[in-house]
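Participant: with the sequence up front, the predicted model follows.
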Amino acid sequence: MRRMLWNMRGLAFIVVIVATVAALACESSEEQEQPLPAAAAAPAAPAAAPAEAQAVELPAPQAQQQPAPAAPARAAEQPEAAMGVSLGGAAPSAGERQGEDPTDAMADFKYEAPQIEPGDYPSHQWDGPIPTKFNESPQSAALVRSGDILPLEERLPVHEDIWVIAPYDEIGVYGGTMRITSSQLKTLDHLAVTSLVNGDPVGTSEPRIIKGWEVSDDGRKYTFTNRRGARWSDGYPMTIEDVRFAMEDLMFNEGDVNPASRIPVELKSQITGNRARFAVVDDVTWTVEFDDPYYDLASSRHMWGSSKTRGCPRCYYAPSHLYKRFHPKYNAEEIDSLLAEYEQDNVRGLFNLIRNIRSGPGHDWRQTGPIPTEYDPSFIYKGDFYAAAMSELIQTRCCEGGRAAERNHYFIGVDPEGNQMPYIDEQILIRTEDRTAGVFRAMNGENDYFGGDMILSELPLYMANMEKGDYSVYIFRSPAGNDSASAVQNEFVQDPEMGQLLRTKDFRKALSIATDRNEMNQVVASGIGVPQQWIPHPITPYYPGKEYADLDASYDLEGAKAILANMGYSDSNGDGYLDRKDGSGPLSLHYVASSLYLPHLEILQSHWGGLGIKVAIDESGGGFGTARKEDPELPFEHHISLYSMNQWTVQWTRAFAGTGGSPLGAAMGNYWASFGESGMAPTGGDSMYQDVYGNMAGANSYPADITGNIMEMQDIWRTGIQTGPVLHPERVEMGKEFWRISAEEKYNIGYLAFMGIFRGMTMKRNNLRNVPKNHVALEAKGILGAYYFEDGLDNFTNPGNRSQKYKSVHFLDPEYWSQ
């Protein structure tokens, strides 16, 4: 299945947002901030004034081009030759190792990255043979010689369990420090590989830290297999005990550590509501079993996220040799002193603190005391606390002014030619005073890769300064189909008249067709979005058809006015707003959203004002929490979706009322998620929950569910996940029906899609390679361990460095896909 996501139709010019550029230019005199203390840190270059944004004419869409073959990399200037190791036969001793150039490590095989078509999603999955000869970084080789780390053949998993990662561009070169310069104190652990499994663009999953898994034919039992010989970043073996400890003593410990209320919904059976059962099979195999079929555990966002060590105690594996010290089952005699030392009242609070590997006491992941390299079931580390990880880079400094991470010499991944990843030595995050400073420093070339401060309406500014800053502008467009939507609260009763309107399908249709999505697209997305309802991309298995993406998505203000007139609304005093039927004033809506969506809300305020509805905008951004109360105070929440290319990926998706936090109906979601223990019971019609025509819910429906389709979508979700895997024909049809109902009912009114509004757009220095040109926005980075600098020369320790091979391009340029 092709994974095309581009829709270039109708793109002719990018509108220059002159006011935005001028405002930013006035604030460009930010003083440079220094990164965290680091050895031989290069001073930041003075900020250059960015060029004024010019009107940029978009190239006309051309025939799809194949990327040019990757240019061969020049030999890196390294202090030591990289070391090669053969695992094809008996492993040589450390004394027998010979230095080799990385390009010679696999002389019998040369990797060539697969070509992708414009708009396609690249893959790092490798289906070829596992290398038999391996290579390590000069940094690692020096530590082997000094005896600080194990030889490479002992650091990697056993041969058949090594993770082989296919770079997007070409085999990399070792060395260099990568910078992220931003106002956001982004967590470096989130930017690195740490999960057991991870998602792909069509909503299925792929193995990462684990070797793989199988699902029983009846969908009740998952059997997972670890990688034999894998090690934590401190060199200690990662074993089945790390999984057992995480599952039994942390995740499923409903007393000391993790309350029953925090057991993830994804680990509860979908019919009985009972918790799943965990079991160890052997030294590398373990199972998770449910009472009834549940085909999406491995494809759930929960497993993508909570299978990272940063999710403990809601995690699937943890460094038990470190964490057992804080568990009364294993170290009762020291718990009281540890509670006092860390100023916590109970063990639950203690674990909440130490598991915070972002900024807690273990934020430095480098070991601080001797650690055995052989597994010892009785070993519990009791030195100065630190955290261990499985990611390519391990965090070493936090948090004043930024963060830093260094190479994990025990990382389990290699490239197809046998070079252990990561290629880069270090990553640093330099925190700026505010977003404006982050943008201008990035345009000055001080950011190697990140886009957290970028917004789509400033795209002309970024493009105008690309060549000067020696960077390119990338974008990752989520296939979920929702980059701007209004969630409509069906349980709203604080204002009875407005509540009746919100529960009326015709009213939601009127709001939809009163919105000029094309104008919104130009203003908030520089014209690169796709106007539509919330429907996932055609590459996904549950796409219901273009007619549903376009349903009531065309601007028809007169049609919208006719709908409200038919409901009995008119403007009797000529003030431009429709009169409330209770005579208390104009028909008004209160809308709250974060600053990210204020431009969207201003468009809605204008368009719905033209319909005769007065919209008040609350810029506090507090609506996200307030609207999710079971007694909701706000009728709307503005949001996006990063995961709904497979709506079963998360139960807490806003696509349906699946949890007690749903903005569509929190009490209905609570009843369904709690299996009837709390929330709004389906007791049928209630006069408090009528629509504008006086209709009420039918028997056995939620009182606030007038048509019964909120419950129908819940039933589809729960039934579908028990029917079969992602591509099971019956489940595919259920998935399509789910989105048909969504488009018809408009519990979410969708506006724009596929524009990469959140985590999507980024600046990348031209000499940083193996960054994907398209990716799923929720993991908008690809494989960090594959990143490398052209010729091994970074931009941090080499001020003024510019790419000698690659020019600046943006994602609308056909050449974007060919270099």
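Facilitator: Here it is on my side, so go on.
Participant: C-alpha only now, for contacts and for neighbours.
Facilitator: OK.
Participant: which parts of the stretch 551-700 of the chain are strands?
Facilitator: In the stretch 551-700 of the chain, the strands defined using DSSP state E, counting those that start in this stretch lie at 588-592, 614-618, 636-641.
Participant: list the contacts of residue 736.
Facilitator: Neighbour list for residue 736: 542-544 [criterion: CA atoms under 8 Å, 6 or more residues apart in numbering].
Participant: ignore the last one, residue 243
Facilitator: 316-318.
Participant: same question, residue 24
Facilitator: residue 436.
Participant: flag every buried residue along the host helix or strand of it.
Facilitator: Here residue 24 is covered by helix 18-26, with elements defined by DSSP states H and E. By neighbour count on 16 or more other CA atoms under 10 Å, the buried set for helix 18-26 is 18, 21, 24-25.
Participant: A further structure is provided below for comparison with the first:
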Amino acid sequence: MSETEIDRRILLRNIAWGGGGMLLFGGCTPGAKSGATGKDSELPAVEGAEIVGDPGQFPKMFKESPEFAQQVAAGRLPAVAERIGQDPLVLKPIHEIGKYGGQIRRGFIGAADFQNANRFCSGPDNLLFWDKDRSHVVPNIARGFELSADRTELVVQLRRGMKWSDGHPFTADDILFWRDDIDLHDAFSRGSGTPKLRVRNKPVAIEKVGAHTVVYRSPAPYPILPELMAGITDVGGQAFAGPTGGGGFAPKHYLSRFHPKYTSEAAANAAAREAGFQNWTLHLKSLNSWALNPGLPTVTPWITRRPINNPPWELTANPYSIWVDTEGNQLPYIPTITMSQSKDIEVITVRVVSGQFDFQDRGLQVDKLPVLVQNEKRGDFTVHRAPGDSMDCAIRINLAYNKDAEVGELLRTADFRRALSLGIDRDQVNQTFFLGSGTPSATMAAKNSPYHPGAEWQLKWATYDVAQANQLLDRIGLSNKDEQGFRLRPSGNGRIRLNFQSANAQANFPAVGEMIRKQWVQLGIDVTNQTVAAALLSERSLTGDLMLFISNVATDDPFANPDTFLPTVPNNIAGMIGIPYAKWFVSGGKDGTEPPEPVRLLKDAMRLYQRGLEADKAARIPLGQELFRLHADQVWSIGIVGFGLITNGIYTAKNNLGNVPARVYNGNQVKTPVNTLPMTFYYR
């Protein structure tokens, strides 16, 4: 019997012993009192490394790792000061200055888990980013920014002397190349570009005013643009969005060789076919994938040495990293990250428990929290908890579903959705799968969010009321049932059948689907429940084959992060609320499908959203509150449990790993846990 099989038996035995309930223990997270989840226990304050913005406080001299020093001595690298440039990104580590050396071992689940590295070791590579509390936007790989008084112009200043990982200068030309030759190119977006750079359906112009300065000129006030650049959006960094044609910048000197504008259509397509791609656009997207292409120049602290599709996935320190500590040591301290592939989520937990991973977050599900804590000493690690700011578990509904016309019309009927929501026992789901760590809720902002519309909306159409649910279904004409008690279609031609498709990802969403399937039997609603690979789910969302999809819904900010909440994304699974509707909104009615009468209020919601993009923060608050009222009342998605540990809320770190935050702000916009700033981690 293998070691993994033995560890799996230990894991399953401990889970059975833990029983899925509340297991009391001390010190799960430094500063915690007790409790398996930390929902009611005292957690440490949010902490993190700080960006030093005052040039007067910058270190005067720079140092580097022994490996890079050897390469400099051998003439294979320029001096460290030349590699970093005039404007380093200076970090003050949370606890202490570290030392060089070691390897961080992590795990990932196959090629579909490409965001694993983006959410850990990408820097992040946003031009702008959030401070540790997500209270305001700060410069990141850009050295500064300024919004004009009328909110129509954003000046972004780049770091002088900053270079791509191959040593080529990073300049304004890399931003313009991305915007003009990728984002706005007909082959990528039919010329419309990312919705994040459109205001009133008109494009934001980007102008170069110097090698290290660009100006974003909007046709109307657009004060939210810095927040979009700081978040997980199409303009939120190459590592996240490069493979889909986004990012906000791209290495012109490298990618232009494969672009027809700089060669020819024939040459670009010939190179694509030689590489195994149908056309040059697919080839270019693949080349711009940090996870797949070790030859891609990046500005991340680590660069890919061995790609995700040839595991183990390996990354190594970027010799041109702009990150340094307050004593001038070039970061990262730890030169190598190695991610081994696990065949499923359960194996990730097994390997953490047996001490094989140094830092892990992805794949740690809440129901495994008791066994993780029980084995802290055995694996020489500490479990950290960071409750999130969004809906962790919800049913996303494809409101544009048309593969079955009758079912599609039902899904577009508000009272049908309300009945389905009333038929869910959220407390049972929360206790069974999430150890009570979440809050049963409609799709809603967190209570401490300025966008929360009031306590009376938290459970709008989200209490467990089977009687009311059945009354609603009867009232909309679904009173006829077959011999097994399942409701018949309006046409009478067979029973209504709904379909869940979900992946075992942040949580065991297919198991949640199975519980809800059984609960909906009391409503006379028949459901099939499928476990589907994440990559296949993405494909099916684009073809309209997904009907109901259990996952998380980001509700931290309906303006900066609307993609799973409103029909704003036309090209990936985030837009499953209605991809044809998203195409219609994004194109100004030129493409896609206009929302029909039953979901006409989506138009009102999108008008509120557009108004919010042009408003300052204070003016956005009432608009956001109205958006949540609309969403909760119309049940455009069915919120189940939120604001707990399900989404990136658990991370484990070896006890000899220094500068690990006891707790970080957990939010989608800050790409948690990349905001732990692992480039400051070191081995004691």
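Facilitator: Looks like it came in fine. Values in this document were obtained by computation on a predicted structure and should not be read as measured data.
Participant: overlay them and tell me the TM-score.
Facilitator: Here the TM-score for the pair of chains, by TM-score structural alignment, normalised by the length of the second structure, is 0.83; 645 aligned residues with a CA RMSD of 3.7 Å.
Participant: most remote residue from the second structure's center?
Facilitator: No residue in the second structure sits farther from the centre than residue 483, which is 45.0 Å out by CA atoms, centre = their mean.
Participant: where's it relative to residue 466 of the second structure, distance?
Facilitator: Counting by CA to CA, to the nearest Å, the separation of residue 483 of the second structure from residue 466 of the second structure is 20 Å.
Participant: ditto for residue 263 of the second structure
Facilitator: Taking CA to CA, one finds residue 263 of the second structure at 64 Å from residue 466 of the second structure.
Participant: these two: which is more packed in?
Facilitator: Neighbours per residue (other CA atoms under 10 Å) separate residue 263 of the second structure from residue 466, with residue 466 holding more: 20 against 12.
Participant: what span of the second structure is stretch 745-755 of the first structure aligned with?
Facilitator: Across the second structure, the stretch matching stretch 745-755 of the first structure (TM-score structural alignment) is residues 634-644.
Participant: what about that stretch, start to end distance?
Facilitator: First residue to last in stretch 634-644 of the second structure (CA to CA) measures 24 Å.
Participant: out of the buried residues of helix 18-26 of the first structure, which one sits closest to residue 452 of the first structure?
Facilitator: Of all these, residue 452 of the first structure sits closest to residue 24, with 16.3 Å by CA to CA.
Participant: gap between the aligned partner of residue 255 of the second structure in the first structure and residue 254 of the first structure?
Facilitator: Under the alignment (TM-score structural alignment), residue 255 of the second structure pairs with residue 323 in the first structure. Taking CA to CA as the measure, residue 323 of the first structure falls 17 Å from residue 254 of the first structure.
Participant: likewise residue 750 of the first structure?
Facilitator: 40 Å.
Participant: looking at the buried residues of helix 18-26 of the first structure, which is nearest residue 150 of the first structure?
Facilitator: residue 24 (50.9 Å).
Participant: could you give me the buried positions within stretch 759-766 of the first structure?
Facilitator: Those would be 759-766, for stretch 759-766 of the first structure by 16+ other CA under 10 Å.
Participant: in the second structure, where's the longest helix?
Facilitator: Determined from DSSP state H, the single longest helix within the second structure is helix 617-634.
Participant: average offset of the following helix or strand past it relative to the first structure?
Facilitator: Next in sequence after helix 617-634 of the second structure, counting helices and strands by DSSP H and E, comes strand 637-642. Superposed on the first structure, strand 637-642 of the second structure shows a mean distance of 0.7 Å to its aligned residues (mean CA distance after the TM-score superposition for the first structure).
Participant: ok, and what's touching the next helix or strand after strand 637-642 of the second structure?
Facilitator: Downstream of strand 637-642 of the second structure, the first helix or strand assigned by DSSP H and E is strand 650-654. By CA under 8 Å, 6+ apart, the residues outside strand 650-654 of the second structure that reach it are 352, 357-362, 364-366, 380-386, 660.
Participant: if we use 10 Å, what do you get?
Facilitator: With contact meaning CA atoms under 10 Å, 6 or more residues apart in numbering, strand 650-654 of the second structure is reached by 29, 37, 104, 352-353, 355-366, 369, 372-373, 376, 379-388, 644-645, 660-663, 666, 673, 683.
Participant: average offset between it and the first structure?
Facilitator: Averaged out, strand 650-654 of the second structure is 2.5 Å away (mean CA distance after the TM-score superposition for the first structure).
Participant: brilliant, that's me finished.
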